[in-house]
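Colleague: pasting the structure only:
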């Protein structure tokens, strides 16, 4: 009972907003009479499609890592030192049973949904998908237990991830363009992983819904949705620059190089999408189409970032301009003006950047 309050109750309380959002997405937006068919369609979708199944498993893995990190963080907290005197004395079956109950209570939502998925897959004769889900969830519930046991036996030790991060920092000096990407990987991993999961789903759905023959415009419209999923990350980039990199304006760097740093950062940020898109479309999309995907994506994100050099552009106004730019891009795509779109975005972005960069003053709300 005491361990449930320490781990389970605190975990669900601290993540209540996320669980409410997920619950609303899966149950709140669907009419009651369509709820069963909606989830059956969703489950049959990922149990019959390898790419979709991989995406779902990735989502469960991310949630599992979140559960494990919460337990490890709780064990590392100063106010939790007394746990080493209680959990540390357990041995044998009682030790592993206790750790399993703790992790099971946190990971239960994923297990419950996957159990339903296994039953549906088995009934639909998708034996392979059912076996993969069962084996995957078995690993998800067993592997974290060894990390918990390792931490409880070695109180005060630095985690493997932190040691790897410190070693990587000693070996490599981060270039200026990589600072925000590094920040997302370390302190913004939740929003980053959610974004990548959404964009992966968009790419799968876009390619699956496209009728033959291959239609470039259809793929570019799907790509616009992928870019829309990154709007919050782009908006947060300004706050990161204002708080952490405000002194870089004093660096002796020409404007074209600073502009290139932004472009390179967004290219790396979008690299998973480019690779996944190439894997999905390499049989029908030639090298020029792949280059177009990259140019449109990077140009659009760079233009959105440069818009934020207008200090009075708050989040509401920013999203308004984002939607306007997407509508304009949509019409240009439908009109086959693909490369004109890239040129227009680059010219507009660099013009704004060259005019506003040295005049920009961070909003007071971001520097306080």
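Modeller: That came through fine. For clarity, every value in this text was computed on a predicted model and none was experimentally measured.

Colleague: going forward, measure contacts between C-alpha atoms and count neighbours the same way
Modeller: OK.

Colleague: just how off-centre is the longest helix anywhere in the chain within its chain?
Modeller: Using DSSP state H, we find that the single longest helix of the chain is helix 92-123. Relative to the chain's own centre, helix 92-123 is displaced by 24 Å; criterion: C-alpha atoms, centre = their mean, to the nearest Å.

Colleague: quick one: buried residues of that helix?
Modeller: 96, 98-100, 102-107, 110-111, 114-115, 117-118, 120-122 (16 or more other C-alpha atoms under 10 Å).

Colleague: Kindly report the same for stretch 194-214.
Modeller: Buried residues in stretch 194-214 (16+ other C-alpha under 10 Å): 195, 196, 197, 198, 199, 200, 201, 202, 203, 204, 206, 207.

Colleague: With stretch 129-138 instead?
Modeller: 129, 130, 133, 134, 137.

Colleague: Out of the residues you listed, which is nearest to residue 14?
Modeller: Comparing the buried residues of stretch 129-138 against residue 14 with C-alpha to C-alpha places residue 137 closest, at 23.9 Å.

Colleague: Could I get the contacting residues of the closest one?
Modeller: When contacts are counted by C-alpha atoms under 8 Å, 6 or more residues apart in numbering, residue 137 touches residue 111.

Colleague: tell me which element it falls in.
Modeller: helix 127-153 (DSSP states H and E).

Colleague: and the angle for that helix with helix 92-123?
Modeller: Computed by axes from the mean of the first three to the mean of the last three C-alpha atoms, to 10 degrees, the angle separating helix 127-153 from helix 92-123 equals 160 degrees.

Colleague: Off-centre distance for helix 127-153?
Modeller: Distance, centroid of helix 127-153 to centroid of chain: 22 Å (C-alpha atoms, centre = their mean).

Colleague: just stretch 176-189 next, same as before
Modeller: On C-alpha atoms, centre = their mean, the centre of stretch 176-189 falls 13 Å from that of its chain.

Colleague: next up, a second structure to put side by side with the first:
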């Protein structure tokens, strides 16, 4: 059975999230020179053992990744070709639990590959308690999701008792908020993972350049990292627009209003990073305006690129790499303001002239 799941369910998971794994691999190993790679990752691992907060954040990241795996499997189980998984209820209960434990262990391989050297560094530094916590959390998470899948297979027919219903008022959902509600309802794990990656990368950049943290260019590099962390969220939003909101083009909405709606969505989406950046810039007005404009311009540029290449992920990651290098060069050269204005102008011109010419059905 495990071999069958390897060829079907697990293979589909890695294929569906190949872009996310490639981006994560690039962030982890591609942004640092080869000669400094070992020392860079050793420093990151030592940070995990030096701070209880960082250790807890790492464990939370594992939990969120595992939840994403769980939601993917739950979604696939609703498909007709995976109804055979319900037949696992006829097998021995111990074998069911071991099977799901193995499945999630394979899904966690990208993390496990990094956890093994992390444990080795911890043992070398004699941080035995932290190593014990890491191993315990890792196995507890695997056991928890395995037990949950065991319950779904064997006891899904048993109704769940509801002891309290929280009175939630029905709120109106303006048209421009639909992409945000879609992220919260359908892509919550993607959104949370992007936010965690965004704050982590922003914090790492500020920590690496702590001696010159007051330099505006350092903060802009952190914002660039936060923008790239949202690259897959933007792709998901555009995919939802092409699949579910294609009818909106027939609505009597002016093009300028549509552009304003897109700007509002990105502002709301980027609010946590904006507030975090405001704290890092000590509330100074001009650095805050420059950082905000640069962040919004970067997000809208990635959206424009996706429109242009029609959601081709292979080309998208090449564009992400090019955008990163060009933006880094511009930031270091001190031309962030004209660069942001150029990106915004390019987006508005492309949106004005090419929005209705782009066939969403071809994406």
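Modeller: Structure's in. What do you need? These figures come from a predicted structure and were not determined experimentally.

Colleague: Kindly provide the TM-score of these chains.
Modeller: The TM-score (TM-score structural alignment, normalised by the length of structure 2) is 0.70; 347 aligned residues with a C-alpha RMSD of 4.8 Å.

Colleague: and of the buried residues of stretch 194-214 of structure 1, the nearest to residue 244 of structure 1?
Modeller: Of those, the one sitting nearest to residue 244 of structure 1 (C-alpha to C-alpha) turns out to be residue 195, at 23.0 Å.

Colleague: Identify the residues contacting the closest one.
Modeller: Per C-alpha under 8 Å, 6+ apart, neighbours of residue 195 of structure 1: 229, 230.

Colleague: Look up which helix or strand it falls in, please.
Modeller: Under the criterion DSSP H and E, the helix or strand holding residue 195 of structure 1 is helix 189-209.

Colleague: continuing past that helix, what's the next helix or strand?
Modeller: helix 216-228.

Colleague: quick one: the helix holding residue 137 of structure 1 to structure 2 mean distance?
Modeller: Following superposition, helix 127-153 of structure 1 is found to deviate from structure 2 by 3.4 Å on average (mean C-alpha distance after the TM-score superposition for structure 1).

Colleague: Can you tell me how far the closest residue to residue 142 of structure 2 other than its chain neighbours is from residue 70 of structure 2?
Modeller: Sequence neighbours aside, residue 101 is the residue nearest to residue 142 of structure 2 in space, at 6.1 Å (criterion: C-alpha to C-alpha, 6 or more residues apart in numbering). Distance of residue 101 of structure 2 to residue 70 of structure 2, given as C-alpha to C-alpha, to the nearest Å: 12 Å.

Colleague: what sits in contact with each of these two?
Modeller: Common neighbours of residue 101 of structure 2 and residue 70, using C-alpha under 8 Å, 6+ apart, are residue 145.

Colleague: how far away is residue 271 of structure 2 from residue 70 of structure 2?
Modeller: 28 Å.

Colleague: between those two, which one's more packed in?
Modeller: Remark: of residue 271 of structure 2 and residue 70, residue 70 carries more neighbours, 18 against 12, as counted by other C-alpha atoms under 10 Å.

Colleague: In contact with the aligned partner of the more buried one in structure 1, which residues are there?
Modeller: Alignment note (TM-score structural alignment): residue 70 of structure 2 maps to residue 68 of structure 1. Each residue near residue 68 of structure 1 by C-alpha under 8 Å, 6+ apart is listed here: 103, 144.

Colleague: helix or strand for residue 68 of structure 1, which one?
Modeller: Counting by DSSP H and E, residue 68 of structure 1 is part of helix 50-76.

Colleague: Please verify my assumption that residue 7 of structure 1 contacts residue 101.
Modeller: No - applying C-alpha atoms under 8 Å as the test, residue 7 of structure 1 and residue 101 come out as separate, 10.5 Å apart.

Colleague: Skip the chain neighbours and tell me the closest residue to the spatially most central residue of structure 1.
Modeller: Central residue of structure 1 (C-alpha atoms, centre = their mean): residue 193, 1.9 Å from the mean position. In this structure, residue 193 of structure 1 finds its nearest non-sequential neighbour in residue 62, 7.7 Å apart by C-alpha to C-alpha, 6+ apart.

Colleague: And for that neighbour, the neighbour number?
Modeller: Residue 62 of structure 1 has 17 neighbours, counted by other C-alpha under 10 Å.

Colleague: How about residue 313 of structure 2?
Modeller: Neighbour count of residue 313 of structure 2, defined by other C-alpha under 10 Å: 15.

Colleague: who's in contact with it?
Modeller: Contacts of residue 313 of structure 2 by C-alpha under 8 Å, 6+ apart are residue 19.

Colleague: same thing but at 10 Å, please
Modeller: Neighbouring residues of residue 313 of structure 2 by C-alpha atoms under 10 Å, 6 or more residues apart in numbering: 18, 19, 232, 235, 306, 319.

Colleague: List just the nearest of these to residue 353 of structure 2.
Modeller: Relative to residue 353 of structure 2, and with distances defined as C-alpha to C-alpha, the nearest of the contacts of residue 313 of structure 2 is residue 306, at 15.7 Å.

Colleague: Check which residues of the host helix or strand of the closest one are buried.
Modeller: Using DSSP H and E, residue 306 of structure 2 maps to helix 285-309. Neighbour counts over helix 285-309 of structure 2 (16+ other C-alpha under 10 Å) mark 287-288, 291-307 as buried.

Colleague: How about stretch 231-244 of structure 2?
Modeller: Going by 16+ other C-alpha under 10 Å, stretch 231-244 of structure 2 has these buried residues: 231, 232, 233, 234, 235, 236, 237, 238, 239, 240, 241, 242.

Colleague: Contact partners for whichever residue in structure 1 pairs up with residue 268 of structure 2?
Modeller: Using TM-score structural alignment, the partner of residue 268 of structure 2 in structure 1 is residue 268. The neighbours of residue 268 of structure 1, taking C-alpha under 10 Å, 6+ apart as the test, are 177, 178, 181, 274, 298.

Colleague: Show only the entries of the contacts of residue 313 of structure 2 found in helices.
Modeller: Using DSSP H, the contacts of residue 313 of structure 2 in helices are 18, 19, 232, 235, 306, 319.

Colleague: And the helix holding residue 195 of structure 1 against structure 2, how far off on average?
Modeller: Using mean C-alpha distance after the TM-score superposition for structure 1, the mean distance for helix 189-209 of structure 1 is 3.6 Å.
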